[in-house]
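Visitor: can't give you the sequence, but here's the structure:
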């Protein structure tokens, strides 16, 4: 492995925000696991998240969990965030995490047009999206009507209300990677001519209405985190915003709608977002909005997370440098935490040589 020579102390400073205080700067990144039969997270899922909390993760973001819409997820064991049984399961997750001093937010999700026809749990439900287009551009279904869009906004708002009611510490809205909200952002999948389409500002309208509706439900003091990315699952080079100026135009409506923290998803955190600057997507987002940001992307590993074959541990020096320069506020760790629940504790104790490399077997069980 590559040696970490710098002090990791910047990772372990308190994060003080007016709506949430975290014991350190580490975040468990959301990672779909698919261990929730019939969409209901059980005791094993609760124990999985508890292990990360008791090992010092500052904030846990759950795997994506489907809002109350028949086509929100694709898979019978992907968790959902509606219905008494699933919400009781999530309440138990919260209880387990809070018992050991952790903080946790659910990631509220709709997969949109990435869903295939016939996918479980609702085989009859067709995929939905702004223009009925897959990420490839293939037309599969009719565009969502305005009434259907408004109903989806309300489904997100209901999930936010339920998250607060059952004790979560905030919410994260999944607006990244080519899923539903991101399909509205991207000009290739959003060819609407109504208020939900048009230029880069117009294409934020769906997200704006979701954020505003969630804010109405949860009140002014409940944190709303918004995750976005440039890249899509089928196109790693895609960009919603091609310049800092476009990124600014894209972000301001989301800020005005009520986002507290941006979670800026990149495949490799060390890569600059635009020419002429070393700032990554999180760095630019913080510079343009003044909001706290979470950076993510192959932290502690030498291979990007879209390649799940395996990766070795890597030096944290570059990460510490960027954190020290306050380019971002929080650091999300994904695959490193899948196999090694104690990753944060080991880093804090200087046990860098004890960190476990990632291998694809980590996906097969809940360590």
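Guide: Alright, I've got the coordinates. Treat the numbers as computed from the prediction; the structure is a model and nothing was measured. Numbers count the residues shown, from 1 in each chain.
Visitor: drop to CA atoms for contacts and neighbour counts, all remaining ones
Guide: OK.
Visitor: check which helix or strand residue 65 maps to.
Guide: Per DSSP states H and E, residue 65 falls inside strand 59-66.
Visitor: flag every buried residue along the helix or strand just after that strand.
Guide: Moving toward the C-terminus from strand 59-66, the next helix or strand (DSSP H and E) is helix 84-99. Buried positions in helix 84-99, judged by neighbour count with 16 or more other C-alpha atoms under 10 Å: 85-98.
Visitor: below is structure B, check it against A:
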């Protein structure tokens, strides 16, 4: 097998720390295989890029991403760059990458690992067995719609953003959700606000048509976003695959992450184009950057998603996921998931070391 080329954007804040641990897990897989399987090349992105190049994403960074088989991203942004003009803030690089690479579907799993049941703010009986996948449309909706901006209209300062979706945009992300559901329990919940927003009235119509025509074997239900936000707390196990708009997906996935115990635990995959992008859903956490205490598990699990979705290596991905669960079962915790008197509190590097050791053990037991 030819080696796979991975574009690495360590990014800002804790990004470089957690990316380092994620990449080192790949090296363990290479070690077990006895050959070089992954070629990596780094570039600056986000605030780190702005500080050097004056833009959050340079032409070289975009060219490297396009020429790679997959992208691994740490995190971008932080308060130090908040005063910048909107067009050059670090987050614009993330939106630009999604658009330029054609990454229209964001997959965000929310799985509760058994050893972390008591870390959830919800009661154990509500969260035990949660295994849901949110498919968030990623390149349309209010984050990209035109017109947008802040201007004076009839002498009044006015901010404008436009929620807009076309039929093709909705069809393609709906198909991603339906295809995923066929590998799971064949249930899809489509989330919208069709009672108020015409753009999501079209969303509901198109998702229904795609489901009825192309996926009659999948059970489709619809839910208004405010009700969905409530139901995620009331009865999260009712969901399997959830498909929704860019804005609603952004909000609901953060809610789902906290149900699992920590936003530091959840990975994501952005797919749709030739090159997939993989990143933890947490932010850059500049308050703990450089202290060696960040949780690397979301990034490590993002690497597992990269192996599964970009490199067709599901067995290796499963080994990483099992290793994470093994380490948690052994009681190791970073600060965000640690409870006083329960388990052993460890830092970023030791958590990575534990996962790497657990991965290697699986190969040695074959």
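Guide: Great, that's in hand. The model shown is predicted, which means the values in this text are computed figures rather than measured ones.
Visitor: list the TM-score for the superposed pair.
Guide: Laid over one another, the chains give 0.29 as their TM-score (TM-score structural alignment, normalised by the length of structure 2), with 189 aligned residues with a C-alpha RMSD of 7.2 Å.
Visitor: ok so, going back, and of the buried residues of helix 84-99 of structure 1, the nearest to residue 346 of structure 1?
Guide: residue 97 (19.4 Å; C-alpha to C-alpha).
Visitor: excluding sequence neighbours, find me the nearest residue to the closest one.
Guide: residue 50 (4.7 Å; C-alpha to C-alpha, 6 or more residues apart in numbering).
Visitor: the one you found: neighbouring residues, count only.
Guide: Residue 50 of structure 1: 25 surrounding residues under other C-alpha atoms under 10 Å.
Visitor: so it, which state does it fall into?
Guide: Put simply, residue 50 of structure 1 is helix when judged by DSSP: H, G, I helix; E, B strand; the rest coil.
Visitor: right, and it touches residue 92 too?
Guide: No: the criterion here is C-alpha atoms under 8 Å, and residue 50 of structure 1 misses it with residue 92 at 10.3 Å.
Visitor: between these two, which contacts overlap?
Guide: The overlap between the contact sets of residue 50 of structure 1 and residue 92 (C-alpha atoms under 8 Å, 6 or more residues apart in numbering) is empty.
Visitor: summarise which helices and strands the strand holding residue 65 of structure 1 is packed against.
Guide: Secondary-structure packing of strand 59-66 of structure 1 (3 or more C-alpha pairs under 8 Å, 6 or more residues apart in numbering; DSSP states H and E): strand 26-28, helix 43-54, strand 104-109.
Visitor: report the inter-axis angle for it versus helix 43-54.
Guide: Interaxial angle, strand 59-66 of structure 1 versus helix 43-54 (axes from the mean of the first three to the mean of the last three C-alpha atoms, to 10 degrees): 150 degrees.
Visitor: show me where the stretch 101-250 of structure 2 has strands.
Guide: 105-111, 131-137, 149-153, 156-160, 187-192, 219-224, 241-244 (DSSP state E, counting those that start in this stretch).
Visitor: helices or strands up against the shortest one?
Guide: The elements that strand 241-244 of structure 2 packs onto, with contact taken as 3+ C-alpha pairs under 8 Å, 6+ apart, are strand 131-137, helix 167-182, strand 187-192.
Visitor: so which of these is nearest residue 269 of structure 2?
Guide: Closest approach to residue 269 of structure 2 among these (C-alpha to C-alpha): strand 131-137, 9.7 Å.
Visitor: so for that closest one, what gets flagged as buried?
Guide: 131-137.
Visitor: give me the angle between that strand and strand 187-192.
Guide: 40 degrees.
Visitor: strand 131-137 of structure 2 to strand 105-111, inter-axis angle?
Guide: 160 degrees.
Visitor: report the angle between strand 131-137 of structure 2 and helix 167-182.
Guide: 170 degrees.
Visitor: now do the helices in structure 2.
Guide: 15-33, 47-53, 59-66, 91-100, 124-127, 167-182, 198-214, 225-234, 246-259, 297-309, 314-329, 348-364 (DSSP state H).
Visitor: reformat those as a markdown table; add mean neighbour count.
Guide: A markdown table is the format used below for the helices of structure 2 (neighbours: other C-alpha atoms under 10 Å):
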| stretch | mean neighbour count |
| --- | --- |
| helix 15-33 | 20 |
| helix 47-53 | 19 |
| helix 59-66 | 17 |
| helix 91-100 | 18 |
| helix 124-127 | 16 |
| helix 167-182 | 19 |
| helix 198-214 | 17 |
| helix 225-234 | 16 |
| helix 246-259 | 20 |
| helix 297-309 | 26 |
| helix 314-329 | 19 |
| helix 348-364 | 19 |
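Visitor: distance to residue 73 of structure 2 added to those, as TSV?
Guide: Output for the helices of structure 2, formatted as TSV (distance: least, C-alpha to C-alpha, whole Å):
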stretch	distance to residue 73 of structure 2
helix 15-33	7
helix 47-53	13
helix 59-66	11
helix 91-100	9
helix 124-127	29
helix 167-182	22
helix 198-214	30
helix 225-234	28
helix 246-259	17
helix 297-309	9
helix 314-329	18
helix 348-364	17
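Visitor: show me what the lengthiest helix in structure 1 is packed up against.
Guide: When structure 1 is parsed with DSSP H, its longest helix is helix 146-165. Here helix 146-165 of structure 1 touches strand 104-109, helix 205-218, going by 3+ C-alpha pairs under 8 Å, 6+ apart.
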